[in-house]
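Q: Whatever this is, show me its structure:
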Amino acid sequence: MKKVLWICSRLPAPLLSGDALYSAGLLKALAMTNDAAITLIGTRRPNHDQDAHLAALPNTTSIMLPSAQASGLRSLASSLPRDAYNLATPELALQIEKLLQQEWDWIAIDHAYSAGLLSTILKNRGRASVWYIAHNAEGAIRPAIARSFSNPLRRTIMQLDAEKYRRLEHRLVRAADAITCITGDDASYFRQSSPRVCIVPPIYLGKVVAERRIERKCPRSLLLLGSFEWVAKQKNLELIVDTLLPRFQQKGITLDVVGFVPQAVRDRYGRYTEHLRFHGRVDNLATIMAGSRGGLVPDLLGGGFKLKVLDYAFQRLPIFALRQAVAGTSPNEQSAMFLADDLDSLVERIVNNIDDLVALNGHQQSAFELISARFGLDAGISELKEFILGSRRVESRAHTMHQV
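A: Just a heads-up that it's a prediction; the model follows:
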């Protein structure tokens, strides 16, 4: 068995956000190869103490440290971006230094925000190969997010943080013996600096609806899944609601938003109470899914693969999406979605199709068949077994590269 130290500074539990879902899928796939003995280490997410799905993983030992505390403005004086600075806690640093006294085959750095202790890792890696698990091309998306803010002070702070992310990501990519990412666009970005890049699609771990037929009695509602804690996600939500809701109100269409939304954002849209419903976090989505005629993927900011695509497809909701928001899906998969190039066009796509039951049912059936074939657990196990544990394994550069 290969010994793998998996550093995920923000542990992938609960499964309520895209980064947690992607990490959890890869972690489960690698554990189920039965060819890796994994030690997972990271900090708990705030207000969360139950990690049953992590405890149930085979071949895996989990070291769960206390939640990181927000730094306020202290991170501004650091060379690290805010998330990496906050998550590189003294407790995490101490434990990683102890773990690095062992011999490892692989050290996985899961997400750029887990690289706050990169210098310590590289100094003490021994003969271990470094595997960077990229969730986004941070150096590409974060400057774009920063530019979207109109407040000059907020924009300046976000731009500073984006530049710190770019520099940290560049160091990490240069140090990595292997990089996995989610989309072809991200792979092209990373291959400018490293030849060893593999696309590993998200692995769906949720429930599967075997069969569904949308009927006329189904409410004229659309579902938007997400976790809106990150400021970029909040900005996305505001752009979406500001564009879609006036037309939805006019046409009698309801938008159901499921996931954490700050109260200040919810209060801003009190005038739409009849056609906009904030449900918060929901443990069982079955009722809301069954009462929806489609799922929305309208993200303008943030980049990367939108994991709600998988939730919608596997639970048989037709997908209404911006073309740029479904990066990582194939042309065939996109042919089974209702796509548009901007939010105004997406509104019209929704209005023109929400009552076309033949089209809705045809698209959800096709999307289910196409997406379930590529994003299941077996596919993830096979890819990681070949790329990380199998014949394509590379020699560690620990003794050949300069300190970065």
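Q: C-alpha from now on. contacts and neighbour counts both.
A: OK.
Q: Just give me the longest helix of this structure.
A: Ordering each helix of the chain by length in residues (DSSP state H) puts helix 152-175 first.
Q: Packing partners of the next helix or strand after it?
A: Counting by DSSP states H and E, the element after helix 152-175 in chain order, helix or strand, is strand 178-181. Identification of packing neighbours for strand 178-181 by 3 or more Cα pairs under 8 Å, 6 or more residues apart in numbering; DSSP states H and E yields strand 129-133, strand 197-199.
Q: Single out the most deeply packed of those strands.
A: Most buried of the helices and strands packed on strand 178-181, by mean neighbour count (mean count of other Cα atoms under 10 Å): strand 129-133, with a mean of 25.
Q: What is that strand packed up against?
A: When contacts are defined as 3+ Cα pairs under 8 Å, 6+ apart, strand 129-133 sits against strand 106-110, helix 152-175, strand 178-181.
Q: Make CSV from those and add distance to Gln365 and mean neighbour count to it.
A: As requested, the helices and strands packed on strand 129-133 are arranged in CSV below (distance: least, Cα to Cα, whole Å; neighbours: other Cα atoms under 10 Å):
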stretch, distance to Gln365, mean neighbour count
strand 106-110, 34, 24
helix 152-175, 39, 19
strand 178-181, 28, 24
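Q: run this one through as well so I can compare:
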Amino acid sequence: MSILWLARYAPLPPANGGDAQYSRNLIQAVAKQTRVEVLCFSDVAIEPGTYGARWHHVPRQHHSRIAGLLSPLPDVAYRHAQSEFTRKALELAATVDTVFVDHIGLFWIVPILARTRASAKSPRIVVVNHDHEAALRKDMAAAASNPLTRLVLRFDAGKAAALERRANLLADGLTAISTTDQAEFTQLAPETANLLVMPGYDGPVVPERRIDEGTDLRICVLGGRGALHKKMVLRLILRELVRQGIPQRYIVDVVGSGEASGFEVSGINFLGYVESISDYLSTVRLGLIPDEVGGGFKLRLLTHVFHRVPMLGLRKAIDGSTLRPQVDYADAADITDLVTQIDHLIGHVDRLNELQNNAFSHCADRFKWDDRGTDLAKFSLTLTGRDPAAATVPQL
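A: The predicted model follows:
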């Protein structure tokens, strides 16, 4: 069996956002099971064997963002829809059993690949969903404060929803990153075989930790600030923290890559990238997961869990991860509720330890990247008709 993996860019360090980590680790994991060819946009060649795969690349031409408004494709797909990528993808697709189309940014190529199905050698097509884009982009449009931005985002959201629907319906198989997303895609494309592919975790693990009265009254908001919806989330939580006077009572840190410009708030520390996330998190009493905008699976959940940092988060942000509200994390209905709970929870050390211990035990054996590679390889075999026994989708 062989696989072609289509990626928007080479998901290699220093690219370390959630999308890059997810794609990189899936490629590496499935490459341990079978031959994997990767095609991506890149200006430089990538060493063969990197993450176990053979890499191919084409340079990405820059399209006019203004012209993109007139395209039927959403902006993220319009910027990647290029003839040279199509040509190379079709050439490589003729040599493999399955093509994985990674992210909505490349879903424009699914109808093109589907036209080759008349050929006896045509590969099966699997779309790799990083999110339920229709819901994500609708939330982004609603959260935009500028009326013009809101209008543009709403227009783009409609195009994204249409592309997402078409690609998932045309594909032979689809993957979902969370249980909530899997339910949405099952409803959207009931005839398309689907597989739940949550992220794995391969970072540092803290085998034991005890929060006590001597632990700093430190609150952490962890995560990058590159994507528009992540900036929206940060603005919303900072506004509410200040409104309720939290920075005057506790240490509040914002940790992660991205510019602090435009976010500066008196009393809140913007630490940016920290050299040792393990050393830093050992000082944190409570981690916030305040994502009012955005779905999918937050990889930073696992960073908190395996560093034994108890979490207070919006239920809508954590639903679909298998983490249990009020058992593995303290849940909140909205941003106001989340911040209101801080005063009670942060001083309740027994409850904090109960949450972090429960979360660690629950996740210990559920998030292994190698398992994801095995699942993807079996799914590919199932779609090609070679392994009927693998037809049952693994349940986490």
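Q: nearest to Ala70 of structure 1, of the helices and strands packed on strand 129-133 of structure 1?
A: In terms of Cα to Cα, the element of those nearest to Ala70 of structure 1 is helix 152-175, at 14.9 Å.
Q: Can you state the residues of structure 2 onto which that closest one aligns?
A: On structure 2, the counterpart of helix 152-175 of structure 1 by TM-score structural alignment is residues 147-170.
Q: That stretch vs structure 1 - mean distance after superposition?
A: Compared with structure 1 after fitting, stretch 147-170 of structure 2 has a mean deviation of 1.1 Å; criterion: mean Cα distance after the TM-score superposition for structure 1.
Q: before we move on, the earlier item: now render the helices and strands packed on strand 178-181 of structure 1 as JSON lines, adding distance to Glu229 of structure 1.
A: What follows is those, written out as JSON lines (distance: least, Cα to Cα, whole Å):
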{"stretch": "strand 129-133", "distance to Glu229 of structure 1": "22"}
{"stretch": "strand 197-199", "distance to Glu229 of structure 1": "27"}
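Q: quick one, which of those strands is nearest to Gly362 of structure 1?
A: Taking Cα to Cα, strand 197-199 is the member of those nearest to Gly362 of structure 1, at 29.1 Å.
Q: Contacts for that closest one next, please.
A: 178-184, 187, 190-191, 387 (Cα atoms under 8 Å, 6 or more residues apart in numbering).
Q: Columns distance to Ser150 of structure 1 on top of those, output as CSV?
A: As requested, the contacts of strand 197-199 of structure 1 are exported to CSV (distance: Cα to Cα, whole Å):
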residue, distance to Ser150 of structure 1
Ala178, 38
Ile179, 34
Thr180, 34
Cys181, 31
Ile182, 30
Thr183, 29
Gly184, 31
Ala187, 31
Phe190, 30
Arg191, 33
Phe387, 43
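Q: Just give me the closest of these to Phe228 of structure 1.
A: For those, the nearest to Phe228 of structure 1 is Ile182 (20.9 Å; Cα to Cα).
Q: got the contact list for that closest one?
A: 134-136, 199-202, 304-305, 328.
Q: ok, those in structure 2: which stay?
A: Using both residues aligned by TM-score structural alignment, their matches' Cα atoms under 8 Å as the contact test, the members of these still in contact in structure 2 are 134-136, 199-202, 304-305.
Q: Need these in CSV (columns: distance to Glu333 of structure 1).
A: Output for the kept ones among the contacts of Ile182 of structure 1, formatted as CSV (distance: Cα to Cα, whole Å):
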residue, distance to Glu333 of structure 1
Ala134, 23
His135, 21
Asn136, 21
Ile199, 17
Val200, 17
Pro201, 14
Pro202, 15
Gly304, 16
Phe305, 14
